[in-house]
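Asker: Got a sequence here, can you model it:
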Amino acid sequence: MATIRDIARRAGVSIGSVSNYLNNPDMLSEETREVIRRVIDELGYHRHAAARSLKSNQTYRIGLVPLISAEENRSLAPSDNAFLEFLAAVNTTAAELGYGVLLYAATSEAEELPIYERLVGERQVDGLILMGTRAVDPRIEFLNERQFPFVSFGRTQNSEDHAYVDVDGAKGIADAVGHLAQLGHRRIAYISPPGGLMCAIHRWEGFRSAMAEHNLPVEGELVVEGGFTEESGQIAMHLLLDLPHPPTAAITANDLCAFGAMRALQMRGLAAGQDFSIVGFDDIRLASHWYPSLTTVSQPFRRIGSIAAQIVIDIITGKEVEHQIILEPKLIVRRSTAPVKESSDV
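Answerer: So this is what the prediction gives:
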């Protein structure tokens, strides 16, 4: 591997001149800069990241702390590649801008804040991207207090205080309700995301307002708190099917939850898209390949990840750009939804 000394020897200049080229190029003549640049290209020299960090007091890394429980990690159920799509876009955009990405998984909510405190306190990263925001989020309170660069995927009750990129979940759920209402469904169940998440609050607002808009009653027994796993959807659907008067359709927390709900229907001898309509949320890759293919609300995870990375790096570098962005979701209609059967008695 070439060193600064090798470059100086080949270029016929002092080591100090090479150092000036790397750190303060304006101190050198154009002719000297050109000679050093040509030698650097010939030797394939890459400046050491640690040296660059010492010079600038930056790590050139942004951090993400995904919450992945030990149970999820051991599960053999279909995986949620929404995070992988998001991460791929973050990584690509960061790399294009000269930054790396540091992942530090938390296995419980109790672990999250201490991890953020360590990453910030030890200056392991220059900025952070948060996921899974809550209405009142201690991570955001901490980062605001420390004035540390960050952006969140998702809003909070105090969103005016921080940068974020989000999807209009209320509109997504409202579109799903409208689709089912057009198909003739009146008893529409709602399997919600876990309580406390800000996305759950926004989606609930969308569900209530859309049901009212279509003159449909919101019945308490048809609203079940679910989760983002296949198991949670299966459990919730069994609860709904055990009701004296079950629903004819359900909107779920995400696509994995929808897959679980469809499995529960199968176990009862019922078919999604024929006897019962199911709508997911996310549009992960499996959604179009599932049987039947899943009607779902699409979130553009790659675009979200790219925007999030761009925003946090803009904040790090002091650029004045728009730091609060809400994207529109899109309802993707497939075969898991169908007109209600007139004599439907699920």
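Asker: From now on I want contacts and neighbour counts done on CA atoms only, so please keep to that.
Answerer: Noted.
Asker: quick one: Phe142 from Ala308, how far?
Answerer: Phe142 sits 19 Å away from Ala308, going by Cα to Cα, to the nearest Å.
Asker: who has more neighbours, these two?
Answerer: Higher neighbour count among Phe142 and Ala308: Ala308, with 31 against 15, using other Cα atoms under 10 Å.
Asker: residues in contact with that one?
Answerer: Ala308 is in contact with 90, 129, 151-153, 164-165, counting by Cα atoms under 8 Å, 6 or more residues apart in numbering.
Asker: Repeat the analysis, applying 10 Å as the threshold.
Answerer: Applying Cα atoms under 10 Å, 6 or more residues apart in numbering, we find Ala308 in contact with 86, 89-90, 93-94, 128-130, 150-153, 163-166, 302, 314, 323-325.
Asker: quick one: it from Pro114, how far?
Answerer: Ala308 is 23 Å from Pro114, by Cα to Cα.
Asker: One more: Leu102?
Answerer: Taken as Cα to Cα, the span from Leu102 to Pro114 is 16 Å.
Asker: Which one's more surrounded, these two?
Answerer: Per other Cα under 10 Å, whichever of Leu102 and Pro114 has more neighbours is Leu102, with 16 against 13.
Asker: What strand or helix carries the more buried one?
Answerer: Using DSSP states H and E, the element containing Leu102 is strand 100-103.
Asker: what comes up buried for the following helix or strand past that strand?
Answerer: Following strand 100-103 in sequence order, the next helix or strand is helix 109-121 (DSSP H and E). For helix 109-121, the neighbour count (16 or more other Cα atoms under 10 Å) marks 112-113, 115-116, 119-120 as buried.
Asker: one more to put side by side:
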Amino acid sequence: MVSCFGCPVLGSVKVYVPPGTGTISNFTTVPGMVSTNGESEFAVFCATPAPHIPSATAQGSRMPIANRRDGSRDERSGRALMVFRLNLLVTSLLLLWTGSVYSTLRPAARLHRYQYSQMAMGVQVTLTVYAPDQATAERACAAAFERIAEIEQIASDYRPDSELMRLCAQAGGPPIRVSEELFTLLHRAQQLARRTEGAFDVTVGPYVQLWRRARRTGQFPTEQELQEARARVGYEKVVLDERERTVQLLVPGMRLDLGGIAKGYALDEALCVLQQHGVHHALLEAGGDIVAGLAPPGVAGWRIRVENAAPERQWVYLARGAISSSGDTEQYVEYDG
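Answerer: Model prediction:
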């Protein structure tokens, strides 16, 4: 068998997982995280045959060993010298190229599958990673969860002391200087709002509060409540100043909800943290938001099932990308039967 680089493959992709889909090999608990671990193995071996170095005395060539007595060089010897130098150059380049190919295809370390879960941003966040050992996986995932917690403290609308809620408490007042991270989120949200002409709008917080109450108590919003909420909603009521990094909410009672953008941002940041710790094969999930790093070793992508989708669209294979879904499978309100 020959690889795409033209060199023979001595080994092949080998994948090991415990018997049965989803089977775990052990169970680990660390503070704030639950782990279910399995393992896999991936190795690719590639070797390039030793390049042929043309002999200087091969048939049809002759080494230039002497000049003629009259001072002129043998014409055939000159041509042989040129050919020899050219062959030597090509051989040297080939050796360098072979070394670079082999360095990229050298045997990968044996990787094990680890999975950790933690409540964050109002949902269960699950990190599934492949790492060389448990210590590496726990260290990387703990740091990733810390990064998610940092963003939650900035962007959560569930926490009254979050930076976002402190900003909303100043609605109707003067511009408020905010952190660079919160400003980045709001700036991106406003860009999306303008591009979608308000279909995406983080000022929908007053509506969200009414429907959260309806889900919790079964009390449907009245028409008056909906009208009052409508007066406090609209992305055009948010003023951003990039130079001063300030945000002004123009109408009293406005409430921002970053649920449509903050979870994806938090998962992107968490993936960066995993990669900084040397963990590149990872899948991060928070509710309907999923972010993927490299695929599991030996396969093309992470296999993801989309609940309640059409049969031909239920399975998605994802690597180095993201996917988000939304629906009434888990959060819904029944009214009048």
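Asker: where does the TM-score land?
Answerer: The TM-score (TM-score structural alignment, normalised by the length of structure 2) is 0.28; 150 aligned residues with a Cα RMSD of 6.1 Å.
Asker: quick revisit: okay, buried residues for the strand holding Leu102 of structure 1 please.
Answerer: 100-102.
Asker: ok, which stretches of structure 1 are helices?
Answerer: Using DSSP state H, the helices of structure 1 run over residues 4-11, 15-23, 30-43, 49-56, 70-74, 82-96, 109-121, 138-146, 169-182, 198-213, 230-241, 255-267, 301-317.
Asker: okay, those helices, which one's buried deepest?
Answerer: helix 255-267 (a mean of 25; mean count of other Cα atoms under 10 Å).
Asker: between that one and helix 230-241, how many degrees?
Answerer: 50 degrees (axes from the mean of the first three to the mean of the last three Cα atoms, to 10 degrees).
Asker: helices or strands next to helix 255-267 of structure 1 in the packing?
Answerer: Secondary-structure packing of helix 255-267 of structure 1 (3 or more Cα pairs under 10 Å, 6 or more residues apart in numbering; DSSP states H and E): strand 188-192, helix 230-241, strand 249-251, strand 277-282, strand 295-298.
Asker: if you set the cut-off to 8 Å instead, what comes out?
Answerer: Where contact means 3 or more Cα pairs under 8 Å, 6 or more residues apart in numbering; DSSP states H and E, helix 255-267 of structure 1 is packed against helix 230-241, strand 277-282.
Asker: The last one - contacts with which helices or strands?
Answerer: Looking back up the chat, that one is strand 277-282 of structure 1. strand 249-251, helix 255-267, strand 295-298.
Asker: For Val35 of structure 1, which of the ones you listed is the nearest?
Answerer: Comparing these against Val35 of structure 1 with Cα to Cα, the closest turns out to be strand 295-298 (52.9 Å).
Asker: before we move on, the earlier item: let's have the helices and strands packed on strand 277-282 of structure 1 in a markdown table, adding distance to Ile7 of structure 1.
Answerer: Below are these laid out as a markdown table (distance: least, Cα to Cα, whole Å):
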| stretch | distance to Ile7 of structure 1 |
| --- | --- |
| strand 249-251 | 64 |
| helix 255-267 | 55 |
| strand 295-298 | 52 |
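Asker: closest to Asp41 of structure 1 out of the ones you listed?
Answerer: Nearest of these (Cα to Cα): strand 295-298, 45.3 Å.
Asker: thinking again about what came up before, which among the buried residues of strand 100-103 of structure 1 gets closest to Ile62 of structure 1?
Answerer: Val101 (5.0 Å).
Asker: what's the closest one in contact with, if anything?
Answerer: Val101 of structure 1 neighbours (Cα under 8 Å, 6+ apart): 61-64, 90-91, 94.
Asker: same thing but at 7 Å, please
Answerer: Listed by Cα atoms under 7 Å, 6 or more residues apart in numbering, the contact set of Val101 of structure 1 reads 61-63, 91.
Asker: looking at the residues you listed, which has the most residues close by?
Answerer: Ile62 (25 neighbours).
Asker: Next one: it from Ile4 of structure 1, what distance?
Answerer: The gap separating Ile62 of structure 1 from Ile4 of structure 1 is 28 Å, by Cα to Cα.
Asker: before we move on, what about Glu30 of structure 1?
Answerer: 19 Å.
Asker: ditto for Ser152 of structure 1
Answerer: 40 Å.
Asker: State the helix or strand in which Gly38 of structure 2 lies.
Answerer: Taking DSSP H and E as the criterion, Gly38 of structure 2 maps to strand 33-39.
Asker: so what secondary structure elements neighbour that strand?
Answerer: strand 26-30, strand 112-120 (3 or more Cα pairs under 7 Å, 6 or more residues apart in numbering; DSSP states H and E).
Asker: Which of the helices and strands packed on strand 277-282 of structure 1 sits closest to Glu34 of structure 1?
Answerer: So among these, strand 295-298 is nearest, using Cα to Cα, at 50.6 Å.
Asker: Okay, strands next: where are they in structure 2?
Answerer: 26-30, 33-39, 112-120, 123-131, 176-177, 238-241, 246-249, 281-286, 289-292, 302-305, 315-318, 321-324 (DSSP state E).
Asker: Rebuild those strands as a markdown table, extending it with distance to Val101 of structure 2.
Answerer: Formatted as a markdown table, these follow (distance: least, Cα to Cα, whole Å):
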| stretch | distance to Val101 of structure 2 |
| --- | --- |
| strand 26-30 | 37 |
| strand 33-39 | 27 |
| strand 112-120 | 26 |
| strand 123-131 | 24 |
| strand 176-177 | 51 |
| strand 238-241 | 50 |
| strand 246-249 | 51 |
| strand 281-286 | 22 |
| strand 289-292 | 26 |
| strand 302-305 | 27 |
| strand 315-318 | 26 |
| strand 321-324 | 26 |
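Asker: Of all those, which one is nearest Ser77 of structure 2?
Answerer: Closest among these, using Cα to Cα: strand 281-286, at 57.5 Å.
Asker: what's the closest one packed up against?
Answerer: strand 123-131, strand 289-292.
Asker: Switch the ones you listed over to CSV; also include mean neighbour count and distance to Glu150 of structure 2.
Answerer: Shown next, in CSV, are those (neighbours: other Cα atoms under 10 Å; distance: least, Cα to Cα, whole Å):
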stretch, mean neighbour count, distance to Glu150 of structure 2
strand 123-131, 22, 14
strand 289-292, 23, 18
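Asker: Go through the ones you listed and name the closest to Ile323 of structure 2.
Answerer: strand 289-292 (5.3 Å).
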